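J.: have a look; sequence and predicted model below, questions after that.
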Amino acid sequence: MLTYILRRLGATILVLLVASFIVYTLTSIGTDPLADLKQSNASNRQELIDNRIEKLSLDVPPVLRYFTWLGGASRCLILQCDLGIAFSRSDQPVINAVSTAASSTIQLVTAATIIAIIAGLTIGILTALRQYSGFDYTVTFMTFIVYSLPIFWIAVLLKEFGAIRFNAFLSDPQISVWAMLLAGLVAGIIFMSVLGGSWRTRLITFASAFVAVAGLMAFLGLTDWFAKPTVGIIGVILTGVAAAVGVTAISTGLANRRALYASLIVVAIWAALYQPLQYLFFYVPQGWMLLIMYVVAIIVGVVVGLLMGGDGKKEVARTAAIVSFITFFVIVIDRVLLVYSDYLDRIPQSGVIATIGSQTPNLNGDMWFQLLDGFAHLVLPTIALSLVSIAAYTRYARSSLLEVMNQDYVRTARAKGLTERTVIVRHAMRNALIPIATIVAFDIGALIGGAVITETIFAWKGMGALFVTGLERGDVNLVMGFFVVTGVLAVIFNLIADLLYSALDPRIRVS
């Protein structure tokens, strides 16, 4: 494998060299870095022009300038990058501008990518298992609509309904009876369609979902939850138990009682630690503390799984670790919501859900305030990026799984008497993920390269905005800084996709 990776990296370096030369040359020829100074009315205009020409070596032909830039870029191999200066950013080093923009974009696309992958694959699997049902037709129709909508239109709709009107609702949260009944009706139809079965089973599912969701909406309205949101220990326990049942059903099947019991034990551990954690969160509100606790959550799940696993220690430990992570994540959400009221008092009167920027300027507060503020600014652009990706992943997952389900080895697995969950999860889905792995890998690299339209609409200063600024101002160094990041990421994720092939299909060898 090492030989294969080194060979691929060697070939990729040649591709990056040729591509960077073309991009640098075309950008240098097609833009004028002196345009803003030529239109200036300053008395020392010529002096400023001469200074920029000298600083950027504009009197040197673009081809020769490229090799000067390449010399500085090659120092990245020894972790001493020199990508020049960005005159459009007050002569800021390009490496600093790219680092700031990349961190902002990664913050934006991480949640969007995770949500899109999980939701898209889940919906795609469900539609494949309910092929030609009403649920399948409805999801197919909706995914085509979402996929065809331009991203700027989705962003505008989200600003109107997800921010302006929702903020108006939060200012005076009153849930009407009709809203409760409508929410229950929609939930009932969705769950009935997803679970399927006989008409008797579907009616029971519909009634259960209708009562549960309508009752939940009534409870939230009566307790004024939207004005003072919280999870509490009861919410943590309920969420943890639901996660234990759901993750166990997918990972090992509910017939594996050891996995279910291990997951429930993990939930009980976090419920017992709920109150002591509140003191820890209050006295040590630091990011490194949260990272350590997330690692501890995974370790707790693994240890409990190994102790309870019996012959299937690996599967039980994996299940318990996932449930432990989810339960602790809910505890963190509960702690963030405790500062909700104080947060409202410190932000402008525009509402909780922000429509522009990545943070509230001059917001003073500890880590919990920053987390809540980050979520308030992330929610709309994250949904905008996720929706289109979810629609795409849904279609890919559905078609890929349907193709695999008709293979001989799937019929053989069923003939051996394996449960449907085992056939789907362990046999069919693993092979169905092979073509999807390529799409996901390239999408992640493309998203980190910057979502130009989304970042522009939501005034998010990320890689997309950096690239647009470089092109508009003729700042070649800034454009090349963008190219270095996106080009390297494209190479890395392309290599990861190839390595995933061998992990998903043992018949594929990396050689």
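T.: That came through, no problem.
J.: please make it C-alpha for all contacts and neighbour counts, starting now.
T.: Will do.
J.: which ones are touching Ala321?
T.: Residues near Ala321 by CA atoms under 8 Å, 6 or more residues apart in numbering: Ala297, Ile298, Ile299, Val300, Gly301, Val302, Gly305.
J.: go with 7 Å
T.: Shown in contact with Ala321 (CA atoms under 7 Å, 6 or more residues apart in numbering): Ile298, Gly301, Val302.
J.: once you drop chain neighbours, what's closest to it?
T.: Gly301 (3.8 Å; CA to CA, 6 or more residues apart in numbering).
J.: my guess is that neighbour contacts Ile265. True?
T.: No. Using CA atoms under 7 Å, Gly301 is not in contact with Ile265, being 9.1 Å away.
J.: which one of these two is surrounded by more residues?
T.: Gly301 (27 against 20; other CA atoms under 10 Å).
J.: return the residues in contact with the more buried one.
T.: Val266, Ala317, Ala320, Ala321, Ser324.
J.: just Thr438 next, same as before
T.: Ala497.
J.: quick one: buried residues of whatever helix or strand the residue nearest to Ala321 lives in?
T.: Assigned by DSSP states H and E, Gly301 falls within helix 287-308. By neighbour count on 16 or more other CA atoms under 10 Å, the buried set for helix 287-308 is 294, 296-306, 308.
J.: do the same with stretch 109-127
T.: 109, 111-113, 115-117, 119-127.
J.: just the residues you listed: which are in helices?
T.: Secondary structure from DSSP state H places 109, 111-113, 115-117, 119-127 of the buried residues of stretch 109-127 in helices.
J.: where along the stretch 101-250 of the chain do the strands fall?
T.: For the stretch 101-250 of the chain, no strands are identified by DSSP state E, counting those that start in this stretch.
J.: how about the helices in it?
T.: For the stretch 101-250 of the chain, the helices defined by DSSP state H, counting those that start in this stretch cover 134-148, 151-157, 165-171, 177-195, 199-222, 232-251.
J.: want to try JSON lines for these, with distance to Leu9 and mean neighbour count as columns?
T.: Below are the helices of the stretch 101-250 of the chain laid out as JSON lines (distance: least, CA to CA, whole Å; neighbours: other CA atoms under 10 Å):
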{"stretch": "helix 134-148", "distance to Leu9": "34", "mean neighbour count": "15"}
{"stretch": "helix 151-157", "distance to Leu9": "34", "mean neighbour count": "16"}
{"stretch": "helix 165-171", "distance to Leu9": "49", "mean neighbour count": "15"}
{"stretch": "helix 177-195", "distance to Leu9": "45", "mean neighbour count": "18"}
{"stretch": "helix 199-222", "distance to Leu9": "53", "mean neighbour count": "17"}
{"stretch": "helix 232-251", "distance to Leu9": "36", "mean neighbour count": "19"}
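J.: compare those helices and give me the one nearest Ile78.
T.: helix 151-157 (39.8 Å; CA to CA).
J.: which other residues reach that closest one?
T.: With CA under 7 Å, 6+ apart as the criterion, helix 151-157 contacts Ala384, Ile453, Thr454.
J.: and here's the other structure:
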Amino acid sequence: MIKFILRRLGISFLVLLGGSLLMFVLTINSGDPLADLRESNAPNRDNLIAQRIANMRLDDPWYERYGAWLAGVGKCVVGSCDLGLNRAGIPVIDLLGSAAAATLRLVILSTLLAIVIGIGVGILTAIRQYSGFDYIVTFFAFMMYSLPIFWAAVLLKEYGAIRFNDWIAEPQMTLWQIALIAAGLAFVIAGSLGGDARRRLLTGGGTFLFVFAALFYFDAVDWFRQPALGVVVVALASLGAALLLVMLSSGLGNKNVLYAALTTVAAGVVGYVVFGNQLDEPTWGTLFALFGLSIVVAVVSGALWGGYSRRMAIWVSVGVATMMSLVVVVDKALASWASYLDSVRNGRPISTIGAETPNYDGTFWQEFLDKGTQLLLPTILLTLVSVASYSRYTRSSMLEVLEQDYVRTARSKGLSERVVITKHAFRNALIPITTIVAFDFANLIGGALLTETVFGWKGMGELFRTGLTQVDPAPVMAFFLVTGTAAVVMNMLADIAYAFLDPRIRR
């Protein structure tokens, strides 16, 4: 495996080197970097031209400029990258830091959401092949995949930002709106869970009544402006997540895994109470430290309770701790929602432009909400586009695996459908999906240009567009360096994942 990885790294380095040379040559020959100054009537035009020529080294041959860029990239090995200056004389490494932070924050979140949602939906549609649920999901998947990104972004800005901000000022829901939302969720859940007509009716009816009652209560107590979860809801949500993970992994009959997961939930509730004051106004260091502590507790719980299923118990406990940590973060963020609405400009929380409110000064959770609300719409957009492809590929892969002989053998041995799906089919179905994830992550970084442009984000797309428009190779090459490296790293991780998913690939 090590020899294989080193060979792939060597080939990838040659590909990046050739691609960077081609990108550099194409950029510097795409126009005149002094065109705007040549047409200027400014009295200091000659000085401005001389300054730009010095910043961009236009008097040097192209190969010397490219060599200087390569030498600066080589310094990244010792932690002192030098990506040159843009035409205004600003170090590109400084521009790249802020641009990469904004884009990676957007791309990583949307990729994770797309993987979880897309794979989950793909598995359900494969299991419910040719059902009404399958047809509806297929229709929406193809619709979202073919939607122009800029048009979908405009719709999100209109309904997800402008009209939502109007509604949140005085949030009220009529009975028919509540009933419509409850009926829609009931239809989706009943269709995804499947079963005979009686089971679907009971599932849909129960979902409708629960959602209708919850929304009616939220509307009555003005929960949408003053939301809260509290320790009871955190505990119940974590308990539900624990039971779900145990059911999907080993089944509720495995008491060792079940007790490990429940112990992790109990320890998490105790930690929520004990560290409540630190969580009210934390720092990022505090949050990561507490998350690390929860992982340690989960590993210990799985090791103590696991027995012969120790490895499974540890992984399930870690999953429970992770999901519980997310629930706690949501709880604390919601507790600050009311104060955030009062502090944000004009009481309109979701902006249509920018990655954060300029010069906003609030508490930790208020600033967390500020960045989160600005991240919401572009994340939804990129997630919907990726979910469409993930769900289709997962469905196709699952259907192919479910027709294999070993799956039929597992069913003929009397194994439950849960065991057949989770232990025999799902793992092998993930192999082609891994390739799609690797390519999609790199493509999202490069393809977020339209999304960032519509939502006014100063990210990698803006850096690339500005450099290309101004015939400035330094920002363009910085963009290529990040996206190219991301493509190499993600494909390398995909190769390693292949070996983990299918041990035959290691040989």
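T.: Right, received. Where do you want to start? Bear in mind that the values here come from a model prediction, so they are computed numbers and not experimental data.
J.: need the TM-score from the superposition.
T.: Overlay of the two chains. TM-score (TM-score structural alignment, normalised by the length of the second structure): 0.97; 507 aligned residues with a CA RMSD of 1.5 Å.
J.: select, out of the helices of the stretch 101-250 of the first structure, the one closest to Ser341 of the first structure.
T.: It's helix 165-171; of the helices of the stretch 101-250 of the first structure, that one is closest to Ser341 of the first structure (CA to CA) at 11.9 Å.
J.: leaving aside the residues adjacent along the chain, what's closest to the residue nearest to the spatial centre of the second structure?
T.: Nearest to the geometric centre of the second structure sits Leu109, at 2.0 Å (CA atoms, centre = their mean). Distance criterion CA to CA, 6+ apart; nearest residue to Leu109 of the second structure, sequence neighbours excluded, is Thr379 at 7.0 Å.
J.: what do you get for Ala441 of the first structure?
T.: Nearest one to Ala441 of the first structure, counting by CA to CA, 6+ apart, is Phe493 at 5.2 Å.
J.: Trp457 is in contact with Gly354 of the second structure, correct?
T.: Yes. Using CA under 7 Å, Gly354 of the second structure makes contact with Trp457 at a distance of 5.0 Å.
J.: how close does Ala88 of the second structure get to Asp94 of the second structure?
T.: 13 Å (CA to CA, to the nearest Å).
J.: what about Val420 of the second structure, neighbour count?
T.: 19.
J.: that one maps to what in the first structure?
T.: In the first structure, Val420 of the second structure lines up with Val423, judged by TM-score structural alignment.
J.: could you do Ala186 of the second structure as well?
T.: In the first structure, Ala186 of the second structure lands on Gly188 (TM-score structural alignment).
J.: what about the closest residue to that match other than its chain neighbours, distance to Ala249 of the first structure?
T.: Closest residue to Gly188 of the first structure apart from its sequence neighbours, by CA to CA, 6+ apart: Phe206 at 4.2 Å. Look at Phe206 of the first structure and Ala249 of the first structure: by CA to CA, they are 21 Å apart.
J.: coming back round to it: between the contacts of helix 151-157 of the first structure, which is nearest Gly197 of the first structure?
T.: Nearest member of the contacts of helix 151-157 of the first structure to Gly197 of the first structure, counting by CA to CA, is Ala384, at 34.1 Å.
J.: quick one: map the closest one onto the second structure.
T.: Checking TM-score structural alignment: Ala384 of the first structure goes with Leu381.
J.: can you count the residues close to its match?
T.: 18.
J.: do the same with the one 3 residues further on
T.: Using other CA under 10 Å as the criterion, Leu384 of the second structure is surrounded by 22 other residues.
J.: so how far is Val387 of the second structure from the closest residue to it other than its chain neighbours?
T.: Once flanking residues are discounted, Leu384 of the second structure sits nearest to Met144: 6.5 Å by CA to CA, 6+ apart. Met144 of the second structure sits 9 Å away from Val387 of the second structure, going by CA to CA.
J.: go on, Ala338 of the second structure?
T.: Taking CA to CA, one finds Ala338 of the second structure at 32 Å from Val387 of the second structure.
J.: same question, Ser317 of the second structure
T.: For Ser317 of the second structure relative to Val387 of the second structure (CA to CA), the value is 27 Å.
J.: comparing the two, which shows the higher neighbour count?
T.: Between Ser317 of the second structure and Val387, Ser317 has the larger neighbour count (other CA under 10 Å), namely 34 against 26.
J.: now the counterpart of Ala100 of the second structure in the first structure. Nearest residue, chain neighbours left out?
T.: Using TM-score structural alignment, the partner of Ala100 of the second structure in the first structure is Ala102. Nearest residue to Ala102 of the first structure, sequence neighbours excluded (CA to CA, 6+ apart): Met463, at 5.7 Å.
J.: got the contact list for Ile350 of the second structure?
T.: Ala161, Asn165, Thr373, Gln374.
J.: now with 8 Å, please.
T.: Applying CA under 8 Å, 6+ apart, the residues contacting Ile350 of the second structure are Ala161, Ile162, Asn165, Thr373, Gln374.
J.: what of Ala187 of the first structure?
T.: Phe206, Ala209, Phe210, Val213.
J.: would you turn these into JSON lines with distance to Phe328 of the first structure?
T.: Putting the contacts of Ala187 of the first structure into JSON lines (distance: CA to CA, whole Å) gives the following:
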{"residue": "Phe206", "distance to Phe328 of the first structure": "31"}
{"residue": "Ala209", "distance to Phe328 of the first structure": "26"}
{"residue": "Phe210", "distance to Phe328 of the first structure": "29"}
{"residue": "Val213", "distance to Phe328 of the first structure": "24"}
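J.: max-length helix in the first structure?
T.: In terms of residue count, the longest helix belonging to the first structure (DSSP H) is helix 367-405.
J.: tell me roughly how far the one helix or strand Phe67 of the first structure maps to lies from the second structure on average.
T.: Per DSSP H and E: Phe67 of the first structure is located in helix 62-73. Aligned to the second structure and superposed, helix 62-73 of the first structure gives a mean residue distance of 2.4 Å (mean CA distance after the TM-score superposition for the first structure).
J.: next helix or strand past that helix?
T.: strand 85-86.
J.: what residues does that following strand touch?
T.: Taking CA under 8 Å, 6+ apart as the rule, strand 85-86 of the first structure contacts Asp91, Gln92, Pro93, Val94, Asp475, Asn477, Leu478.
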